[in-house]
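Student: next come a sequence and a model predicted from it.
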Amino acid sequence: MKRKKKFVFNWRKYFFETLSMFIAVVSAFALSNWSQDRRDSNAEREILKAVVNALNNDLITIENNKSGNIFAKKSCVYLRDLITNKPVNQDSIQDYYNNVFADFSFTPNKTGYEGLTSKGLDIIKDDLLRVRITYYYNYYFDVLTKIEEQNEAVQAFKNYFFPINNVLANYMEFNDKGELIEIKQPIEISELDKKKIYSYLWQLESSREFKIMIYTQLETQLKVVLQHVKTTLDEMN
């Protein structure tokens, strides 16, 4: 009678096979996560670079517009002094006169932010940076957009340029190219015309002062965001 062959379970063999499969699965999962993290980091880096470029362009525009409004406000003072027959420098008369009515508009550059939202805001790991970028683009842009939509400077040009120009035209001197070179003094106009011009200049100055305040706040906020983005990029490199 034949003896049945005893079955011996080779636990070592199956243990190492199971361990090998486990290690392979975990490694594949880890590699997949690493690859995804790397793609996300690269995407975050590229988005932040685009944000930096957009913010730099915005900062230049804001600084120029702020300076333009400061000079426009100064031009209102110049024109008021001219009308009251105070001594003024006529060499820059054309610049001052033009800037009393000049318009300095700001068109926000949302390229970087649009790229960020298309990828998903969560791609930025720094919570504070994400909040700052979102607040800058959503809150400050909305405020500035509403101001630009009102377009007070263009409206002021329509409302105030011609009444002021009609009063001062008799005192203007032009060169052969048709450029304003002098507004002769003394300027003798009625008290009513003088008060009207003063009221126009006061409203123009108030509008400039408001825009200067908004641009100053926006400039401060933008510089904070810009520095935070640059610091984050430096840490990623």
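Tutor: In hand now; what should we look at?

Student: CA atoms for contacts and neighbours, from now on please.
Tutor: Fine.

Student: contacting residues around the residue nearest to the spatial centre of the chain?
Tutor: Closest residue to the average C-alpha location of the chain: Asp58 at 3.7 Å, with Cα atoms, centre = their mean. Asp58 makes contact with 108-109, according to Cα atoms under 8 Å, 6 or more residues apart in numbering.

Student: and it, what helix or strand is that in?
Tutor: Using DSSP states H and E, Asp58 sits in helix 11-83.

Student: next one for the comparison:
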Amino acid sequence: MENKTGQYFKYAMGEIFLVVIGILIALNINNWNEDRKLNIEEISILKDIHTDLKASAEEIKRNMDYNTDTALRARKIINHLTNDLPYSSELDSAFGKISYWSSPYLTFSAYEALKNKGLDIIKDDQLKKDIVNMYESEFAYLSQDYDRSEWVLAQSVVYPITNKHIRRDLNSVAMAVPNDFESLKTNNEFINMLHTIVRFREGGIDRYKLTQHKLDNLISAIDKALK
């Protein structure tokens, strides 16, 4: 009886051991599957962010090119006015674009999806920090602070002054002529407005360049993470 009891006990312990091992294996498989799902989800969201960032990079370049052009045109008018140069038809487009600038329309959809899923889905802490900084700081500044300052300048200063001194072409919104070009040469209010436009525009371009540099580095970092 003692021998049989000992055998039954060993058999029972063996069964328990096998059950425990089975449970641990199942748990490990489950954890592995969960980790695999998270990895797939991380790769998917990084690919989406990568695509959006490249689209935003193209938008930033387009903004910089357009705003650089408008700043140069404003400088051309300043040069003619301050150096007492005669009016030229090439200034028609410069006067037409005095109140124009390019607003940044950046893509936030993938980043919003990341926030909904949880930022911790991205394992690399530095990469996660750089992505958050790009959207919450760099993009936020361009699309809110900088663009808002341009709108305020346009509505409070540029529109009231240009409406008094410039006549727009009915056939082209990008063309305009001054009502009295010669009088503008001694109009300090008009010249000061041009200087303010150039200062705002070129300051914005400098910020665009800084963001573009950071954006290029972030896109490269995501490329490495995906590889």
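Tutor: All right, it came through fine. Everything quoted here is computed from the prediction, not taken from an experiment.

Student: could you check how far the nearest residue to Gln212 of the second structure once chain neighbours are set aside is from Lys224 of the second structure?
Tutor: Closest residue to Gln212 of the second structure apart from its sequence neighbours, by Cα to Cα, 6 or more residues apart in numbering: Ala57 at 6.7 Å. Distance of Ala57 of the second structure to Lys224 of the second structure, computed by Cα to Cα, to the nearest Å: 18 Å.

Student: more neighbours, those two?
Tutor: Shown here are Ala57 of the second structure and Lys224; by other Cα atoms under 10 Å, Ala57 has more neighbours (21 against 9).

Student: give the aligned equivalent of that one in the first structure.
Tutor: For Ala57 of the second structure, the aligned position in the first structure is Leu59, judged by TM-score structural alignment.

Student: assess the claim that its match and Gln221 are in contact.
Tutor: No. Using Cα atoms under 8 Å, Leu59 of the first structure makes no contact with Gln221, being 10.3 Å away.

Student: counting contacts, what elements does the helix or strand just after the helix holding Asp58 of the first structure pack onto?
Tutor: The helix or strand immediately downstream of helix 11-83 of the first structure is helix 93-100, counting by DSSP H and E. For helix 93-100 of the first structure, the packing partners by 3 or more Cα pairs under 8 Å, 6 or more residues apart in numbering; DSSP states H and E come out as helix 11-83, strand 180-183.

Student: which one of these lies closest to Asp193 of the first structure?
Tutor: Of all these, helix 11-83 sits nearest to Asp193 of the first structure, with 10.5 Å by Cα to Cα.

Student: for stretch 169-181 of the second structure, how far is the first residue from the last?
Tutor: End to end - Cα to Cα - stretch 169-181 of the second structure spans 16 Å.

Student: that older thread, any idea which of the helices and strands packed on helix 93-100 of the first structure is most buried?
Tutor: Among these, strand 180-183 has the highest mean neighbour count (mean count of other Cα atoms under 10 Å), at a mean of 18.

Student: superposed on the second structure, what's the mean shift for that one?
Tutor: Superposed on the second structure, strand 180-183 of the first structure shows a mean distance of 7.4 Å to its aligned residues (mean Cα distance after the TM-score superposition for the first structure).

Student: how far is that strand from where the chain is centred?
Tutor: 36 Å (Cα atoms, centre = their mean, to the nearest Å).

Student: show me what the very next helix or strand once past it is packed up against.
Tutor: Later in the chain than strand 180-183 of the first structure, the nearest helix or strand by DSSP H and E is helix 191-236. With contacts defined as 3+ Cα pairs under 8 Å, 6+ apart, helix 191-236 of the first structure has these neighbours: helix 11-83, helix 127-135, helix 152-156, helix 162-168.
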